[in-house]
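Q: Attaching a predicted model along with its sequence, questions to come.
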Amino acid sequence: MKCGLIEKTESHFVDTIEKEAYVWCEKDWKHDDHEHVHNRAQLTFVEDGYQYFHIDHKIYLVPQHHVIWIPSGKAHKITSEAKTVNLTVFLFKPVFDDEFYQNVQVFTAPPVLKEMLLYASKWNKSLAKNEEQDIFFKAILKSLPNFCKESNGLEIPAPVNIRLIPVCNEINTHFKYKLDIDSLAEKAKMSVRSLQRTFKYETGITLQKYHQLTRILKSIELIDTRQYTLSEIAYKVGYQSLSAFTSSYFSVMKVKPRINKDQGVSS
């Protein structure tokens, strides 16, 4: 059983729950490594750690204190290298008729939403009829579009064109170094102009943006290890100064990078 759903096969879940919505909290979450799908919309709040959601040829990063909305029937796979992942999963059967609910959404949980989600954990795994719970969960669901004023853009598109796969692999492996467009074009067996045009068409972002996202996502993984200062992390992901790293991080995450004081590492 996962999040209240009974797993019949590796990727198919049977929903025997009568409630329209319920919550499932997991401490020290252990993910599997296969894609699955279910007929409830899913809202996941990452309280500690981070997760990657693989959906429709994109990889969505959901760091600490962020949420991801996944429409029902949308196949997804979850991975993470975080030491500890604590999260809360809400599963909804009916949703409101709004475009927001039809698409994957990732955004920071503002303070009000975070408190609502934490309060809702008191109904963890409860399938008993409860009027307060039903009203409260419907309020969370109804308010999500307003809380999601703008997504952080925390997704890395994965191109379908097989000639671009070596390009992505090269960037993912050598993200610390400056982009060598000529070398990447050789790997793709394209001209530089064709590579740039094809990559933008396939992924919706430029090679430079892909490179930046890869660096920032890697920095989040390093921050989670609690082993390095921010200056050390900046260098490890390819930035020559802490200020350059902070600026790049802020442009993607909309907040400045920080290491919690109780983690014992200073910047």
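A: That came in fine, so what should we check first?

Q: CA only for contacts and neighbour counts going forward, please
A: Fine.

Q: quick one: residue 191 from residue 180, how far?
A: Residue 191 is 13 Å from residue 180, where distance means CA to CA, to the nearest Å.

Q: These two: who's more crowded?
A: More neighbours surround residue 191 than the other of residue 191 and residue 180, with 14 against 9 (other CA atoms under 10 Å).

Q: what residues are up against the more buried one?
A: residue 185 (CA atoms under 8 Å, 6 or more residues apart in numbering).

Q: gap between it and residue 199?
A: Residue 191 is 12 Å from residue 199, by CA to CA.

Q: Residue 171 now?
A: Taken as CA to CA, the span from residue 171 to residue 199 is 13 Å.

Q: From the contact counts, what lies against the longest helix along the chain?
A: Using DSSP state H, we find that the single longest helix of the chain is helix 207-225. Here helix 207-225 touches strand 155-157, helix 165-173, helix 192-203, helix 230-236, helix 242-253, going by 3 or more CA pairs under 8 Å, 6 or more residues apart in numbering; DSSP states H and E.

Q: Now do the buried residues in it.
A: 207, 210-224 (16 or more other CA atoms under 10 Å).

Q: again, but for stretch 189-208
A: Buried residues in stretch 189-208, counted by 16+ other CA under 10 Å: 190, 192, 195-196, 198-200, 203, 206-207.

Q: Between its first and last residues, what's the separation in that stretch?
A: Counting by CA to CA, you get 19 Å between the two ends of stretch 189-208.

Q: Check the offset of that stretch from the chain's centre.
A: 24 Å (CA atoms, centre = their mean, to the nearest Å).

Q: again with stretch 51-66
A: 2 Å.

Q: So what's the residue count around the closest residue in space to residue 79 that isn't next to it in sequence?
A: Spatial nearest neighbour of residue 79, excluding adjacent residues (CA to CA, 6 or more residues apart in numbering): residue 52 at 5.2 Å. Residue 52 has 20 neighbours, counted by other CA under 10 Å.

Q: part of a helix, is residue 52?
A: No - going by DSSP: H, G, I helix; E, B strand; the rest coil, the assignment for residue 52 is strand, not a helix.

Q: check contacts around it.
A: 59-62, 78-80.

Q: Which one of these is nearest to residue 88?
A: residue 62 (12.5 Å; CA to CA).

Q: Use this one as the comparison:
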Amino acid sequence: MITDQREYLAVVDSNPESVYCYHSLHYTEENDSFFDHSHKKGQFTYVEGGTIHVKTNITNYFVPGNHFIWIPAGVNHSVYSNSESVQMRSLYIPILSDEKQYYNTVGVYPATDLLLQLLSHTKEWRGDILKSHRKPYPIVQAIKVLLPDFSKTPIHFTIPIIKDEKLKQVTEFLNNNLSENILLSQLAEKFEINERTLHRLFKKNTNISYIKFFTLLRMYKAIDYLAQKKYSISEIASKVGYSSIPTFSNTFYKVIGKRPSDYQRGAEILK
């Protein structure tokens, strides 16, 4: 069993012709996550039972359960999760220089039924998958070839990396108080910032308004709670600051594209 992250990364790239398969439990921010790194192969990671965050140099990608992320070779990134039982199925895939442009772009996508069927065969696989492996190799190659077709509807669950130190403090406060209805004016008063200045900081650092930013934080946290399957929809609505279940459901649908109840019934193929 590989326990050291550097050892793991070395094994991923040790055979440049193999597809490396790895099935893992979650990383948490508290245990220093999966440190900033890159690899020579493209990375496909499917997420189940929770959520993960993938940070690149410019963007924090939020990957909910029943979605996958594609990370091109050579892209520096780190991975962490606050979910209790998230599982990830990762395939590290060699990409040739003349292959489709798709493989050069980071993206998050919902998993299709066909992708889930293919992934169900990989549940017990570990390590290098070579051309000589008669059953696994055609399946992982099919996943690679079909990825551009599986990726017709990208989702934009992203939060830009915030570099302003004061705004970092503000957003940390928001993350810790998602159940509260916090006006921009209250936030400005608490952190002793002019309200207009704070508004401009949000626009400059995130390219969205304060209201939309706070709503995204709430909906992303709601996904974490839904994935845990420990709380009712009404309890989750309250935990992220909504006293009205219909309002919470409608907001969740606008941001995520599914109703909370539909999301909670997502497929589980790795457990």
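A: Sure thing, it's come through. Just so we're clear, the structure is a prediction, and the values are computed from it rather than from any experiment.

Q: separation between the residue nearest the centre of structure 2 and residue 221 of structure 2?
A: For structure 2, the residue nearest the mean C-alpha position is residue 63 (1.9 Å; CA atoms, centre = their mean). Counting by CA to CA, the separation of residue 63 of structure 2 from residue 221 of structure 2 is 12 Å.

Q: Any idea how many residues pack against the aligned residue in structure 2 for residue 177 of structure 1?
A: In structure 2, the residue paired with residue 177 of structure 1 is residue 180, using TM-score structural alignment. Around residue 180 of structure 2 there are 13 other residues, counting by other CA under 10 Å.

Q: show me the contacts for the residue lying closest to residue 180 of structure 2 once chain neighbours are set aside.
A: Distances taken as CA to CA, 6+ apart place residue 241 nearest to residue 180 of structure 2, at 5.4 Å, with adjacent residues excluded. Contacts for residue 241 of structure 2 (CA under 8 Å, 6+ apart) come out as 178-181, 218.

Q: repeat that for 7 Å
A: By CA atoms under 7 Å, 6 or more residues apart in numbering, residue 241 of structure 2 lies in contact with 178-181.

Q: distance of residue 190 of structure 1 from residue 114 of structure 1?
A: Counting by CA to CA, the gap from residue 190 of structure 1 to residue 114 of structure 1 is 47 Å.

Q: now swap in residue 172 of structure 1 and tell me
A: Distance, residue 172 of structure 1 to residue 114 of structure 1, by CA to CA: 32 Å.

Q: same deal with residue 52 of structure 1?
A: Taking CA to CA as the measure, residue 52 of structure 1 falls 20 Å from residue 114 of structure 1.

Q: Repeat that for residue 176 of structure 1.
A: Distance from residue 176 of structure 1 to residue 114 of structure 1, by CA to CA: 34 Å.

Q: go on, residue 246 of structure 1?
A: 25 Å.

Q: again with residue 99 of structure 1
A: 23 Å.

Q: Looking at those two now, which is surrounded by more residues?
A: residue 114 (17 against 8).

Q: Could you tell me whether the more buried one really is in a strand?
A: No - assessed with three-state DSSP, residue 114 of structure 1 is helix; it does not lie in a strand.

Q: which position in structure 2 aligns with it?
A: Per TM-score structural alignment, residue 114 of structure 1 is aligned with residue 116.

Q: which residues touch that match?
A: Contacts of residue 116 of structure 2 (CA under 7 Å, 6+ apart): none.

Q: Distance of it relative to residue 48 of structure 2?
A: For residue 116 of structure 2, the distance to residue 48 of structure 2 - CA to CA - is 11 Å.

Q: and if you look at residue 247 of structure 2?
A: To residue 48 of structure 2, residue 247 of structure 2 is 26 Å away according to CA to CA.

Q: more crowded one of these two?
A: Taking neighbours as other CA under 10 Å, residue 247 of structure 2 and residue 48 compare with residue 48 leading, 26 against 12.

Q: Quick one: end-to-end length of stretch 221-237 of structure 2, please.
A: End-to-end for stretch 221-237 of structure 2, by CA to CA: 10 Å.

Q: whereabouts in structure 1 does that stretch align?
A: With TM-score structural alignment applied, stretch 221-237 of structure 2 matches the range 218-234 in structure 1.

Q: just stretch 161-171 of structure 2 next, same as before
A: Going by TM-score structural alignment: stretch 161-171 of structure 2 matches residues 158-168.

Q: what's the first-to-last distance across that stretch?
A: 8 Å.

Q: for stretch 144-152 of structure 1, same thing?
A: OK, stretch 144-152 of structure 1 end separation, CA to CA: 15 Å.

Q: Give me the buried positions along it.
A: Buried-residue list, stretch 144-152 of structure 1, by 16+ other CA under 10 Å: 144, 147-148, 152.

Q: Return the closest of those residues with respect to residue 15 of structure 1.
A: residue 144 (23.9 Å).

Q: Kindly state the distance between the middle of stretch 119-131 of structure 2 and the middle of its chain.
A: Distance, stretch centre to chain centre, for stretch 119-131 of structure 2: 22 Å (CA atoms, centre = their mean).

Q: Next, residue 192 of structure 2: secondary structure please.
A: coil.

Q: make that residue 46 of structure 2, sorry
A: Under the three-state scheme (three-state DSSP), residue 46 of structure 2 adopts strand.

Q: any idea which helix or strand carries the spatially closest residue to it that is not a sequence neighbour?
A: Computed as CA to CA, 6+ apart, the closest residue to residue 46 of structure 2 that is not its neighbour in sequence is residue 68, at 4.2 Å. In this structure, residue 68 of structure 2 sits in strand 67-71 according to DSSP states H and E.
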